[in-house]
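1. following is a predicted model, sequence given first.
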Amino acid sequence: MNDNEKSTRLTTASGKPVYEYENSQSAGPRGPLLLQDFFLHEKLAHFNRERIPERVVHAKGSGAYGTFTVTNDITKYTKANLFSELGKQTRIFLRFSTVGGEKGSADAERDPRGFALKFYTEDGNWDLVGNNTPVFFIKDPKKFPDFIHTQKRDPYTNCKSATMMWDFWSLNPESLHQVMILMSDRGTPVSYRHMHGFGSHTFSFINAENERFFVKFHFKTMQGIKNFTDAEATQMKGIDPDHAQRDLVESIENGDFPRWAMKVQIMPEAEAATYKWNPFDLTKVWSQKDYPLIDVGVIELNENPDNFFAHVEQAAFAPAHIVDGISYSPDKMLQGRLLAYPDAQRYRLGANYEHIPVNRCPYMVSNYQRDGQMRVDGNGGSQPNYFPNSFDGVYTDEKYKQPAEDLGQHVVADWFDRNAEGENDHYTQPGNLFRLMSAEARQHTISNIVGAMKGISGEKRELIINRQLCHFFRADISLGLGVAQGLGIDVTQHAGSMMHGN
C-alpha cells in the first residue's frame, strides 16, 4: 500500500493517534520497558480479556444469517405475524453446535447437535432453541446439571468418562430413546447441512380466535441426510476438527445455500389429556400417523457473518423469547429452560446482552430496563425509568393477552415422580426406533454402543453394564443380545431377569 492509499489513522481505544504500534518504549534499545507506554498496556489488558466465558453447553458452534419464507397457510392455527401470508419473508440467524464439548473440541464428536433459530419478526425476536433430535435424555430440569456433569470431565482425572455417562444413563431409563439415536450413525452427522433440526419441546400456537393448539417443530434438511460411520467420524477428528464450520462457511461462500423445510405437528388442546403418551414428555415423540407433518415454509442460510465473535459467539438464544401467536406448554424441561437460558446469557454476556447487534430486535423496543455494564445506546436518555408515569405515553396493549390455560379444577402443587405409573414406558419408542432401522443401521448402532460401553471401568463396571443391558433387552431382545455379545457377556443364564429389569 502506498501513502496515497492510507486513509484510516490508527488510534488507541480512546481515539489518541498511535505513533508506534510494533515496538515497546524502553530505556535504551536494550533496557527495561517504561510504564508510560500506555498503548502497550492497553493492548495486553484487552488481549487478556478477549475471551468471554464459553457456554456451559453448546460451547462450540457455527452460524449464519438467512431467511424464512412462508409456503403454506397455517393461520387457522396461529396468529403469529411471520406466518400471516404466503411468500412473507423473515430474516433469521441459525446457530449449530455440539453439546458436551468445549470450544476446542472436534465437530465430528458423537454428540447431539444444537439447532437454534432466531427469527427477527415485527413483533419481537422469536428464539426456537432445539437440537437435531426430536427427544432428549431427561424430562425434568432438576436433573439437567447432573446429566451435563456426566458429559463433561471427571473431577478426578479431568478426562471424559464413559463410566460416568453409562452410569447415569443406566440409572435413568428415560434416557434410552435419546441414547439410541446418539449411538446410531445419526450421532455423527457429516455436516450441519446434512441433518434435520427439531424444536424438540412441545410449544403452543394461539390463533385469532384465541384457540390453543399444541405444536412440535420439524426442520427437514433439503440437502439430504448424511452421517459418518464411527470409523469415519474418528478419522475426521484427526483430519479436520473444524470440518463442519469449514463446510458451512464454504457452502454459503460458493452460493450453495443450505435449506430446510419447516413443518409442524398440530395437536388440538383437548386431545392432550387423552393421548397415549404424555405430549409434554421430552423423551417421547408424537406419532406422525396420529399427527401428520404440515408444511409451513423454507429456511435458507445465505449470509456468512463477517466476524465470528461478533455474531456467532455473542449470539444468545432463549426459548423464553416468543411472539404473539406462539407460546409455551407444560413441558417440564421447557419450563426449566425458560429460566435457565436467559440467566446463562446474562452471566456470559451481561445484563444488556439483547443490545448486541446479533441479538437486538430490529424493530421498536420500549421498556424501562436501564443501566448495567456495557450500556451503549443512550440508556433511555432523560426519559422516566419507571411505569406508570405521566410523561412518556407508553401503554400496555390488551390485545396481546393470551388466553387462560386450563389447569384443571383440583391442581395440587407437589413433587411428582416424573416416572410414575403411566409415565414410565421408556422402552416402546426406543424399541420401535431400533426395529425401524435397516439391518446395516442396526448393526452400526450395536457396534457404536459396544465401543462406547467398553470404556466403562472401575469396580462398578459389571453393575453398570448389566443395568444398561436390562434397558436394551426391554427395548428389543436382539438389541440386548447384540450388545451383550459384543461385550463378551454370556446372558444365557440370566437373560430372563435382564429382559424384565430384575
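-> That came through, no problem.
2. only C-alpha atoms from now on, for both contacts and neighbour counts.
-> Fine.
3. for the stretch 151-300 of the chain, which segments count as helices?
-> For the stretch 151-300 of the chain, applying DSSP state H, counting those that start in this stretch gives helices covering 162-171, 176-183, 230-239, 243-253.
4. what helices or strands is the shortest one leaning on?
-> Other helices and strands packing on helix 176-183, by 3 or more CA pairs under 8 Å, 6 or more residues apart in numbering; DSSP states H and E, are helix 428-436, helix 439-453.
5. ditto for the last one
-> If you count contacts as 3+ CA pairs under 8 Å, 6+ apart, helix 243-253 packs onto strand 61-70, strand 294-303.
6. got the angle for the last one vs strand 61-70?
-> Between strand 294-303 and strand 61-70, the angle comes out at 130 degrees (axes from the mean of the first three to the mean of the last three CA atoms, to 10 degrees).
7. hmm, who's touching strand 294-303?
-> For strand 294-303, contacts defined as CA atoms under 8 Å, 6 or more residues apart in numbering pick out 64-74, 94, 252, 255, 257-266.
8. change it to 6 Å
-> 64-72, 252, 257-264 (CA atoms under 6 Å, 6 or more residues apart in numbering).
9. all helices for the stretch 1-150 of the chain, in order.
-> Using DSSP H, counting those that start in this stretch, helices in the stretch 1-150 of the chain cover 38-48, 144-151.
10. if we can go back for a sec, put together JSON lines for the helices and strands packed on helix 243-253, with distance to Gln335 and mean neighbour count on each row.
-> As requested, the helices and strands packed on helix 243-253 are exported to JSON lines (distance: least, CA to CA, whole Å; neighbours: other CA atoms under 10 Å):
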{"stretch": "strand 61-70", "distance to Gln335": "24", "mean neighbour count": "23"}
{"stretch": "strand 294-303", "distance to Gln335": "25", "mean neighbour count": "21"}
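11. any idea which of these gets closest to His243?
-> Ranking the helices and strands packed on helix 243-253 by proximity to His243 (CA to CA) places strand 61-70 first, at 10.7 Å.
12. which strands or helices does that closest one pack on?
-> Counting contacts by 3 or more CA pairs under 6 Å, 6 or more residues apart in numbering; DSSP states H and E, strand 61-70 is packed against strand 89-98, strand 294-303.
13. list the contacts of the first one.
-> With CA under 6 Å, 6+ apart as the contact definition, strand 89-98 has outside contacts at 58, 60-69, 113-120.
14. try stretch 311-319
-> Counting by CA under 6 Å, 6+ apart, residues outside stretch 311-319 touching it are Gly63, Asp127, Leu128, Val129, Leu338, Tyr341, Pro342, Val358.
15. surely the fifth one touches Ser327?
-> Put plainly, it is Leu338. No - if you go by CA atoms under 6 Å, Leu338 and Ser327 don't touch, sitting 11.4 Å apart.
16. the more surrounded of the two?
-> Between Leu338 and Ser327, counting by other CA atoms under 10 Å, Ser327 is the more crowded of the two (20 against 15).
17. which residues touch that one?
-> Ser204.
18. second structure follows, compare the two:
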Amino acid sequence: MKLLATLLGAVALATYAQANANVNITYGHGKETQQRGGSGNLTTDQGLPIIDDENTLSSGSRGPALLEDFILREKIFHFDHERIPERIVHARGSGAHGYFEATEDISHLSKASVFKKGKKTPIFARMSTVAGRAGSVDTPRDVRGFAIKFYTDEGIWDLVGNNIPVFFIQDAIKFPDLIHAVKQEADRGYPAAASAHDTFYDFASLMPESTHMLLWLQSDRAIPRSLRMMDGFGVHTYQLVNSSDNAHFVKFHWRTKQGVQSTIWDETTKLQGADNDFHRRDLFESIENGMYPEWELGVQVFDREFAEKQFYDVLDATKLIPEEDVPVKIIGRFVLNRNPDNYFAETEQVAFCPSHVVPGIDFSNDPLLQGRLFSYLDTQRSRFGSPNFHQLPINAPKSPVKNFQRDGMMQGVVNKGRASYQPNSLDQAKEPTGPRGCPFGFGSSKAVTGPREIGPKMRIRDERFKDHYSQARLFWKSQTSNEQYHIVEGFTFELSKVTLPFVRERMVSNLRNVDEDLARRVAQGVGMKLPAKSKAMAPIHDMKPSKYLSIQKNWKKTLKGRNVGILIANGTDGSVVDKLVSQIKKNNATATLVGPTLGGIKLKDGSTRNADAQLAGSPSALFDAVAIVLSSEGTKSMMKQSAAVQFVMDAFSHLKAIGASKAAKPLLNKAGVEQDKGVTDLDDSFIEAAKQRFWDREMKVRPPP
C-alpha cells in the first residue's frame, strides 16, 4: 500500500495559486508549470483521457524510466514523424483561402461551370519561391510560384503558374538539369536560395533558350514588394473547349488589384536580415486586418490561324504573346479573405497538379506542360507516400468522388460492396455495380487548334523553337531607363559571384544578341572585356516594345495596402502623429510607430506613447514610406543613433517618400538626404508622395561605376 501511495503521488497534480500579473499559474508535483484550464480533457491519440504528459513514468522520483510508459512512447513517436519531404522546388510558400467570381460570360469559349457569370467558387492560393528550401528567406531574387486550387462543382482545377509569364526551358526533360544547376552546388551545399553561382550560369549560358527568362529574373519582377503586389501567369498555352467541342488556345493572366510593386535590390538584401518572413507576414497580417488582396483573371484567346502566322511557336514556354497582338480580356476575379487554420495541414500539404482540370479546359502540346502533367502527380505521391493525398481536407474536392481506385497507404474511404472493377454485372445479383462514365464529363477535346502532328518518332524541336533572343530583346526595349539599369545591376551582381571567367564571358556573349548596350554595361560592371557575340540559331526579330511588360509604365499610384513607418522619440508632438495616422488609415494603409524603445516614449504634452516597433530591429526597408516626427530634443538624440541615421538614409536610397518635421531636418542632413519631390513636410503633400517611388532620385544615390 505504501508503494502504491508513492506511485499515485508521483502522478498526482499539486496545484498552487500564485498571483502574477493577475494570472493563476498551475504547477505539477515537481513544481513544473502545467496547462491552465483548456478546452476539454487531454487524451492520447487513441482518445484515452490522461492526467499528465509532462513527466515520464519512472520507478521513484529519481529512478529509471519505465518501458511501459506508452504515453511517452506515443508522444515521442509522433514527434519523430512530424515532417514529410519538402517540395523539391517551391518549398518555401505562403497560402490563403478565398473565392473566385466569374464576371463575364464566356460560354462561347468554355463549358467549364467555374466560368458561369456570377458564380463564386472556393479557392486556395499558394505563392512561393522556387530555389530555396522550406526554411529559406522570403525575399531572394527568384521567380515566384503562383498556384490556385479551385474547388469547383465539377472537380478540382489547379492553375499552377508563376509571377513571370515565361520559363527557362522549352522541354520538361531539361527540368532536372535546370534545378540541379540552380540549387546548392552538389559538392559544397551552398549557396542557398540563390542563382548567383557557377553551376547555374554555366547551365544557363549553355542554354540560350533561357535568355528571355534571365532578363525577367534580373528585373524588378523577381524581387516583389509583396506577394499581394505581383501578377500571376499560367505560362503555358492551354485550350478552352465549349459545349460544341470547339476549341481555342488560351493563356491565363492574374492581374493584381493592389498594383505591381517591387523592391530595390539593396532594399531586398536588408529585408532578408530584418525579417526572414517578410512576405509571409505581410500576406497573413493583411488578411487578418481585413485588407483582402484581390486579383483579376484575364485570358488571351487566339486560334490556329493566329498561331501559324507568328515567327515564334505559341507552344514554346520561353515565349509570350504581346498584349498589343492579343489583348487580355478580364473574365473574373479572386479574393483571399481567410488565413489558414494550420500551416502544415493546409499550406504545406496542399498538392497542386497541372493535370487537375475540369470539362472545358484542356491541354496543348507544349512539351514543358506535357512533362509537368506527369511530374507534379509523381512528386505528390513521393511527398505523401501514398496515392491517397487527394483525401486530405485541403486537397479534397467539394464534388462527389466515385471510382474504382482502391486501398493504398492511409486509405480513409470505406468502400462498400464487391464492385471494385468494371465492367461488371453485379446488378443482376441485386448488388451495387459502382459508378459509370458520365457523358457530360471530361473527355480530351476532339477539336483541333493546330495542325495534326503525325510523323516518325524523333527527339527534335520545331524550327520555330530556335529563336532565343527576339523576345528577350522585346522585354529589354520595353523597360524604362530605370528598369534597364536594374537589369544591368542584377546581371552585374549575379555574374560577380560567378568564379569561372569563361562562364561570365559566355553569358555576356549571349547578351550581345539581346542588346549591345546591355552587354557592354554588364561587361563594364564586372570588369571584363566585351567578348565576341555568340551565334544565334535563328534570325533575331525587332519586335515593337510593349508597355505591358514594364512595371513603372503601369505604376498604380496608391497608398492602399501599404505600410508607413513613423519615427517618434521623446518630445514628439502627439497631435501630429495622430493626424498622420488618421490620414494613413483613411487611405486604407497601415501606420507603424517606430521608436527607440517599445514603451515609455514621453511626448511633447507629457503623455506617454508606446511604439509598435523598435528602431534597431525595424529598418525603413520594412516600410513603403517614412515620416520623421521629431522635436529638437528627439532629433539630437536620434542623430547619435546609427540606426536612426540609417533609417533615413535607406529610405532616401530606396527612393521612398520622406515626410519630416522642421525640427528633424538636421537628421535628414546627416543622412545625406537631398531635397526633391519625395522629401516633404508633414502635410497632405506627404500622403500624396507616399503613394509612389521617386525614380529620378536613383542616379543620385546609385550612379553607375
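-> Received, thanks. Being a predicted model, the structure only gives us computed values, none of them experimental.
19. can I get the helices and strands packed on helix 243-253 of structure 1 in CSV including distance to Ser170 of structure 1?
-> As requested, those are exported to CSV (distance: least, CA to CA, whole Å):
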stretch, distance to Ser170 of structure 1
strand 61-70, 29
strand 294-303, 36
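20. which of those sits closest to Gln468 of structure 1?
-> strand 61-70 (31.2 Å).
21. ok, and the closest non-adjacent residue to the residue nearest in space to the middle of structure 1?
-> Nearest to the mean C-alpha position of structure 1, counting by CA atoms, centre = their mean, stands Gly114 at 3.6 Å. Among residues not flanking Gly114 of structure 1 along the chain, Asn131 sits closest, at 4.2 Å (CA to CA, 6 or more residues apart in numbering).
22. the counterpart of the one you found in structure 2: what's it in contact with?
-> When structure 2 is aligned by TM-score structural alignment, Asn131 of structure 1 is paired with Asn162. Counting by CA under 6 Å, 6+ apart, Asn162 of structure 2 makes contact with Arg144, Gly145, Phe146, Gly232, Phe233.
23. mind listing what's buried along the lengthiest helix in structure 2?
-> Scanning structure 2 for the longest helix, with DSSP state H as the assignment, gives helix 367-384. By 16 or more other CA atoms under 10 Å, the buried positions in helix 367-384 of structure 2 come out as 367-373, 375-377, 379-380, 383-384.
24. for the alignment partner in structure 2 of Ile92 of structure 1, give its distance to Trp157 of structure 2.
-> Using TM-score structural alignment, the equivalent of Ile92 of structure 1 in structure 2 is Ile123. Plainly put, Ile123 of structure 2 is 10 Å away from Trp157 of structure 2 if you go by CA to CA, to the nearest Å.
25. shared neighbours of the two, anything?
-> Lys149, Phe150.
26. same list, the helices and strands packed on helix 176-183 of structure 1, but as TSV with distance to Ala420 of structure 1 please.
-> Putting those into TSV (distance: least, CA to CA, whole Å) gives the following:
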stretch	distance to Ala420 of structure 1
helix 428-436	16
helix 439-453	28
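27. nearest to Glu398 of structure 1, out of those?
-> Once those are compared by CA to CA, helix 428-436 is nearest, at 42.9 Å.
28. where in structure 2 does that closest one fall?
-> Using TM-score structural alignment, helix 428-436 of structure 1 pairs with 470-478 in structure 2.
29. buried ones in that stretch?
-> Of the residues in stretch 470-478 of structure 2, those buried (16+ other CA under 10 Å) are Ser470, Gln471, Ala472, Arg473, Leu474, Phe475, Trp476, Lys477, Ser478.
30. can you find the partner of His243 of structure 1 in structure 2?
-> Using TM-score structural alignment, His243 of structure 1 lines up with Phe278 in structure 2.
31. excluding chain neighbours, what is closest to that match?
-> Ranked by CA to CA, 6+ apart and with sequence neighbours excluded, the top spatial neighbour of Phe278 of structure 2 is Asp138, at 6.2 Å.
32. structure 1: which residue goes with the one you found?
-> For Asp138 of structure 2, the residue aligned by TM-score structural alignment is Asp107.
33. where does Leu469 of structure 1 fall, secondary structure wise?
-> Using DSSP states H and E, Leu469 of structure 1 sits in helix 461-475.
34. report all helices and strands that that helix contacts.
-> helix 162-171, helix 477-486, helix 495-499.
35. and with 7 Å instead?
-> helix 162-171, helix 428-436, helix 477-486, helix 495-499 (3 or more CA pairs under 7 Å, 6 or more residues apart in numbering; DSSP states H and E).
36. which strands or helices does the second one pack on?
-> Packing partners of helix 428-436 of structure 1 (3+ CA pairs under 7 Å, 6+ apart): helix 176-183, helix 461-475.
37. so the shortest one aligns onto which residues of structure 2?
-> Think helix 176-183 of structure 1. Under TM-score structural alignment, the match for helix 176-183 of structure 1 is residues 211-218.
38. quick one: that stretch to chain centroid distance?
-> In this view, stretch 211-218 of structure 2 has its centroid 18 Å away from the chain centroid, taken as CA atoms, centre = their mean, to the nearest Å.
39. if we can go back for a sec, output the helices and strands packed on helix 428-436 of structure 1 as TSV; include the columns distance to Ala318 of structure 1.
-> Shown next, in TSV, are these (distance: least, CA to CA, whole Å):
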stretch	distance to Ala318 of structure 1
helix 176-183	22
helix 461-475	33
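40. among the ones you listed, which is nearest Ile52 of structure 1?
-> Ile52 of structure 1 lies closest to helix 176-183 among these, at 29.9 Å (CA to CA).
41. what's the average distance of that closest one to structure 2?
-> Helix 176-183 of structure 1 differs from its equivalent in structure 2 by a mean of 0.7 Å after superposition (mean CA distance after the TM-score superposition for structure 1).
42. report the buried residues of that helix.
-> Leu176, His177, Gln178, Val179, Met180, Ile181, Leu182, Met183.
43. tilt between that helix and helix 461-475?
-> Using the same axes, to 10 degrees: helix 176-183 of structure 1 against helix 461-475 is 100 degrees.
44. please, which helix or strand holds the aligned partner of Asn365 of structure 2 in structure 1?
-> Matched across to structure 1, Asn365 of structure 2 falls on Pro330, judged by TM-score structural alignment. Here Pro330 of structure 1, judged by DSSP H and E, is contained in no helix and no strand.
45. for the residue nearest to Pro330 of structure 1 when sequence neighbours are not counted, give me its contacts.
-> Computed as CA to CA, 6+ apart, the closest residue to Pro330 of structure 1 that is not its neighbour in sequence is Phe280, at 6.2 Å. The contact partners of Phe280 of structure 1, taken as CA atoms under 7 Å, 6 or more residues apart in numbering, are Thr202, Pro330, Asp331.
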